[in-house]
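**Student:** give the three-dimensional model of this entry:
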Amino acid sequence: MSLAPEPDPERARSSRPRGEEFFARQRTSTDQLPAPEVFVRNIVRGILEVLAGVREVEQLARWLSEEVYRSLVTRANLATRARSARRVPARRDVHEIRSVHISSPADGVVEATVTASARVRTRAIAVRLEGMDGRWRVTALGLL
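**Tutor:** Purely as a prediction, here's the structure:
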């Protein structure tokens, strides 16, 4: 005879994640993610290439939230139209990342500001990264 209580099947069923919870995005802790500075540098360089018209935004889709992706598509389309109206070809500028400042307001969240320079323009970029499904994802983006 066992003194352990019998498992309650109703309670066991309610503690299991439902399908939508199981397949929904899962938050990831900072210690389970790679160092954010390398990712920040690479994603900012990719975003600047999209805006310059030398990279397709789809190449960055897996690292962008849906809202950021849609916003970047809109900005890239406007930049393409502006270049077309002025009859200026897309140019592959080499963007030098001048500085990266990173802070972490919560576990699994990183906010970074980046200063990047090209031949004729210097830009300030702010990004918010959140750890989801074992990788960093850009959930907010600001460009000046």
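**Student:** please count neighbours and contacts with C-alpha atoms only from this point.
**Tutor:** OK.
**Student:** buried set for stretch 40-57?
**Tutor:** By neighbour count with 16 or more other Cα atoms under 10 Å, stretch 40-57 contains the buried residues 40-41, 43-53, 55, 57.
**Student:** residues in contact with that stretch?
**Tutor:** Residues from elsewhere that reach stretch 40-57 (Cα atoms under 8 Å, 6 or more residues apart in numbering): 60, 69, 72-73, 75-76, 79-80, 90-93, 95, 97, 100, 112, 114, 125, 127.
**Student:** compare with the first, here's sequence two:
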Amino acid sequence: MTTAHRLKTLTGYEPHRAGRSIAAGSPAPLPAGRSLAAVRDVSPALDGPQVAILLTAILETYDGHRTTAQVEPLVDRPLLERLRAHSRARSAARHRLRSVRLCAPADDVVEACARVETGRRTIALAARFERTGGRWRCVRFDLLDPLATAQRMAA
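**Tutor:** Sure, this is the predicted structure:
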């Protein structure tokens, strides 16, 4: 006689499998009819899927697959300049967002860490979003790639 086993989710710690939150799975693509501006302006608080949409857009700009004009309202000026400089180089590697974890250290701040795949490698991403004047902007965006850093220092 076999016994059926069922795992119960830990309330407050694990997302329910049917709903499958962004923290547990891959980010969802931008739904039809939704724009980046809608995510940036409407939300009083950013949630996992919204942050995933914003980070994906910034990663696409970083890779040179999206123009910096498309993310200009989403990022602060220093980050925009960094994206412009890097997107001109247009690397062959494509970065793909795989999972996102969030924390909110203050009411108008959301910090995210994410797992990003590039080729066969997995690297980390750290980002910070701040709300000023009712708009969310990414003020920090760092890909934590120890191999690329070591290669730059060796050159």
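**Student:** report the central residue of structure 2.
**Tutor:** Per Cα atoms, centre = their mean, the C-alpha nearest to the average position across structure 2 is that of residue 55, at 3.0 Å.
**Student:** what's it aligned with over in structure 1?
**Tutor:** Matched by TM-score structural alignment, residue 55 of structure 2 corresponds to residue 44 in structure 1.
**Student:** one step back: quick check: the residue nearest to the centre of structure 2 is in a helix.
**Tutor:** Yes. Counting by DSSP: H, G, I helix; E, B strand; the rest coil, residue 55 of structure 2 is part of a helix.
**Student:** distance of it relative to residue 74 of structure 2?
**Tutor:** For residue 55 of structure 2, the distance to residue 74 of structure 2 equals 10 Å [Cα to Cα, to the nearest Å].
**Student:** got a ChimeraX select line for the buried ones in the contacts of stretch 40-57 of structure 1?
**Tutor:** Only the buried entries of these go into this ChimeraX selection, using 16+ other Cα under 10 Å:
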select :69,72,73,76,79,80,90,95,97,100,112,114,125,127
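**Student:** keep only those of the contacts of stretch 40-57 of structure 1 that are in strands.
**Tutor:** Among the contacts of stretch 40-57 of structure 1, the ones falling in strands (DSSP state E) are 97, 100, 112, 114, 125, 127.
**Student:** which one of the residues you listed is nearest residue 15 of structure 1?
**Tutor:** Closest approach to residue 15 of structure 1 among these (Cα to Cα): residue 127, at 35.6 Å.
**Student:** what's the closest non-adjacent residue to the closest one?
**Tutor:** Sequence neighbours aside, residue 141 is the residue nearest to residue 127 of structure 1 in space, at 4.6 Å (criterion: Cα to Cα, 6 or more residues apart in numbering).
**Student:** tell me how many other residues crowd the one you found.
**Tutor:** Using other Cα atoms under 10 Å, residue 141 of structure 1 is surrounded by 22 other residues.
**Student:** where's it relative to residue 125 of structure 1, distance?
**Tutor:** According to Cα to Cα, residue 141 of structure 1 and residue 125 of structure 1 sit 7 Å apart.
**Student:** now do residue 99 of structure 1
**Tutor:** Between residue 99 of structure 1 and residue 125 of structure 1 the distance is 10 Å, computed by Cα to Cα.
**Student:** overlap of the contact sets of those two?
**Tutor:** Counting by Cα under 8 Å, 6+ apart, the residues touching both residue 99 of structure 1 and residue 125 are 114-116.
**Student:** list the contacts of residue 90 of structure 1.
**Tutor:** Per Cα under 8 Å, 6+ apart, neighbours of residue 90 of structure 1: 52-54, 83.
**Student:** between which two of the residues you listed is the distance greatest?
**Tutor:** Using Cα to Cα, the pair of the contacts of residue 90 of structure 1 lying farthest apart is 54 and 83, separated by 12.3 Å.
**Student:** where's residue 116 of structure 2, which helix or strand?
**Tutor:** Residue 116 of structure 2 belongs to strand 109-118 when assigned by DSSP states H and E.
**Student:** show residues contacting that strand.
**Tutor:** Residues outside strand 109-118 of structure 2 that contact it (Cα under 8 Å, 6+ apart) are 46, 51, 93-105, 122-131.
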